[in-house]
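[1] pasting the sequence and the predicted model now:
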Amino acid sequence: MKGHLLAASELMQLKDYPAAEPHIGHPAEELYGDLEPTLIQKGVPPFKQQLNTLLDLIQSAPTSPQTEAAFKEAHEGIDKALEAIPEQERLDSRFVVAVIRQLLDTAGSEYAASITNGRFAETVEYQDSRGFVRYADQLYQKIAPELQARDPELNAKVKNALEGLLPVWPDPMPPAQPLKTPAQVQALIQSI
């Protein structure tokens, strides 16, 4: 969800609200339903309405201050859901590396889906994958010192993979041609 909203935020900053819309819609439409039983079990306050309100506002009043407030509320709902994971686990570098790996696996799949005949054909998938890689990097930055102390070899693998991956998505809009093939992207991900 954070990766999708990260992609949407970049597009909103570019004032490309129609392009931001699917990324705002994905958390509510594609992800929330799968998470809802666990959220209820963990006692997490529901936040689907915040996600839906944000989607409605990006469609009807994208430049409204209400949209900015709704964006913040959607992030807060996701953050509260993340707090259902015990803090010790959330801050454990091994757990975070597993999350990073999952994000990167998803990014690799989305990246591959964005390319047809050596060209970007699906912009939304390119942007999704960019958001996932950028969020994975944000997570890594939070644990890098602890991971370096705990497992320097794994730290080097994650750092090198992210340094190789981040430039593949230079901008929110795809470049004229892919900078790396899906196989090259997958190889970087598999190096972790």
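    Done, it's in. Numbering: from 1, shown residues only.
[2] going forward, measure contacts and count neighbours with C-alpha atoms only.
    Fine.
[3] top helix in this protein by residue count?
    Across the chain, the longest stretch assigned as helix under DSSP state H is helix 123-150.
[4] and the helix or strand containing residue 59, what's buried?
    Using DSSP states H and E, residue 59 sits within helix 48-60. Residues 48, 50-58 are the ones in helix 48-60 that count as buried (16 or more other C-alpha atoms under 10 Å).
[5] alongside the first one, take a look at this:
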Amino acid sequence: MQRRKIWAGLSSAVLVATPAVSQAAALPAHPHAVEAKADHGLLQLAQAQHKGHAAQPAKAKPADDGEGEGGGGTTLSPSLHFYRGLELIRGHLLVGGELIESGRWAESLPHFLHPEEEIYNSLREDLKSLNIAPFQVALKALSQTVKAKNKEAYVRARVALVERLDAAEKLVQEKEKDKVHFVLEAALETLQQSTDEYGEAFKKGRIANVVEYQDARGFVFEADRLIGTITEALNAKNAEAVKALRASLDDLKATFPTVMPPEKVVKDHGQFLSSVAKFELQLGNFR
């Protein structure tokens, strides 16, 4: 979908990341080689855990789905494009983790396969230009543990991947200056992707594609987490506007009362688009 920016006051050349799960560890003198070795070790462990456990392959979304691109036809800076990709990966991990905690291993698998199959490839050039170590093997190691339905191995592989994501965000952050503006922009990009996913979930007014509904949920909740990382700075700019911004996010989150779709939808696609537009309009208060 073509996306029209209502809010035009932010620069897209600024990046920041606040780790959500763990503190990013300082990279060793030769991080790429050390991390690659560690990733392959995790992958071998995961494959060993998976051996002998049959799993039905998850149905992959079409290669031209667009989840890895972004910008709705616009060109994002490498930093913003990369950060957006990381947040989409985190959104998948968020909803996939929810499904695992409820014992829905099979339903969770697409959310651990899509980051590698759809998103990671679009980040390859950004990894090179930003001089960030690849982490594809860590993604694969995690999905292997999910296929094996091995909770202990899953937890270890997830922690390892999140540490890699945290470290990548930290490295890019060091190259940027304006934390608040960038996080707001990244949150908006993440929400815009959620509108695509939510629209694809519908057929004849009902949720027909559960995975797309869950994608949208993960991206909305990840955008909410992002805003939470800069709430203090936003309050310093305009505390009243923060209340309105939080209210718009709560309204969006209410679209997804549960990780599995409700029998009766809370919002149709048009209403959801309107809610995202309201969030976007609120951003003008923080220019």
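    Looks like it came in fine. Fair warning: this is a prediction, and the values are worked out from it, not measured in the lab.
[6] follow-up on the earlier one: mean deviation (superposed) between the longest helix of the first structure and the second structure, please.
    Helix 123-150 of the first structure, aligned to the second structure and superposed, deviates on average by 0.9 Å (mean C-alpha distance after the TM-score superposition for the first structure).
[7] what's that helix packed up against?
    Helix 123-150 of the first structure is packed against helix 2-13, helix 17-26, helix 93-114, helix 152-165, with contacts defined by 3 or more C-alpha pairs under 8 Å, 6 or more residues apart in numbering; DSSP states H and E.
[8] okay if I get those as JSON lines plus mean neighbour count?
    Shown next, in JSON lines, are those (neighbours: other C-alpha atoms under 10 Å):
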{"stretch": "helix 2-13", "mean neighbour count": "21"}
{"stretch": "helix 17-26", "mean neighbour count": "21"}
{"stretch": "helix 93-114", "mean neighbour count": "20"}
{"stretch": "helix 152-165", "mean neighbour count": "18"}
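[9] trace residue 213 of the second structure over to the first structure, please.
    Superposed on the first structure with TM-score structural alignment, residue 213 of the second structure falls opposite residue 126.
[10] residue 169 of the first structure touches residue 130, doesn't it?
    Yes: Residue 169 of the first structure is within contact range of residue 130, at 5.8 Å (criterion: C-alpha atoms under 8 Å).
[11] which one of the two is surrounded by more residues?
    Ranked by neighbour count (other C-alpha atoms under 10 Å), residue 169 of the first structure and residue 130 place residue 130 first, with 31 against 21.
[12] picking up where we left off before, which one, of the helices and strands packed on helix 123-150 of the first structure, ends up nearest to residue 84 of the first structure?
    helix 93-114 (14.4 Å; C-alpha to C-alpha).
[13] now the closest one: which residue numbers in the second structure?
    Helix 93-114 of the first structure maps onto residues 180-201 of the second structure, going by TM-score structural alignment.
[14] what about the matching stretch, distance to the chain center?
    In terms of C-alpha atoms, centre = their mean, to the nearest Å, the centre of stretch 180-201 of the second structure is found 9 Å from the chain centre.
[15] go on, stretch 119-138 of the first structure?
    The answer for stretch 119-138 of the first structure is 8 Å, by C-alpha atoms, centre = their mean.
[16] for it, buried residues please.
    Neighbour-count burial for stretch 119-138 of the first structure [16+ other C-alpha under 10 Å]: 120, 122-137.
[17] same question, stretch 255-266 of the second structure
    Buried residues in stretch 255-266 of the second structure, counting neighbours by 16+ other C-alpha under 10 Å, are found at 255-256, 259-261.
[18] shouldn't residue 146 of the first structure be in contact with residue 91?
    No: look at residue 146 of the first structure against residue 91 with C-alpha under 8 Å: they stay out of range, at 9.3 Å.
[19] the first structure: matching residues for the host helix or strand of residue 38 of the second structure?
    Assigned by DSSP H and E, residue 38 of the second structure belongs to helix 31-50. Using TM-score structural alignment, helix 31-50 of the second structure lines up with nothing in the first structure.
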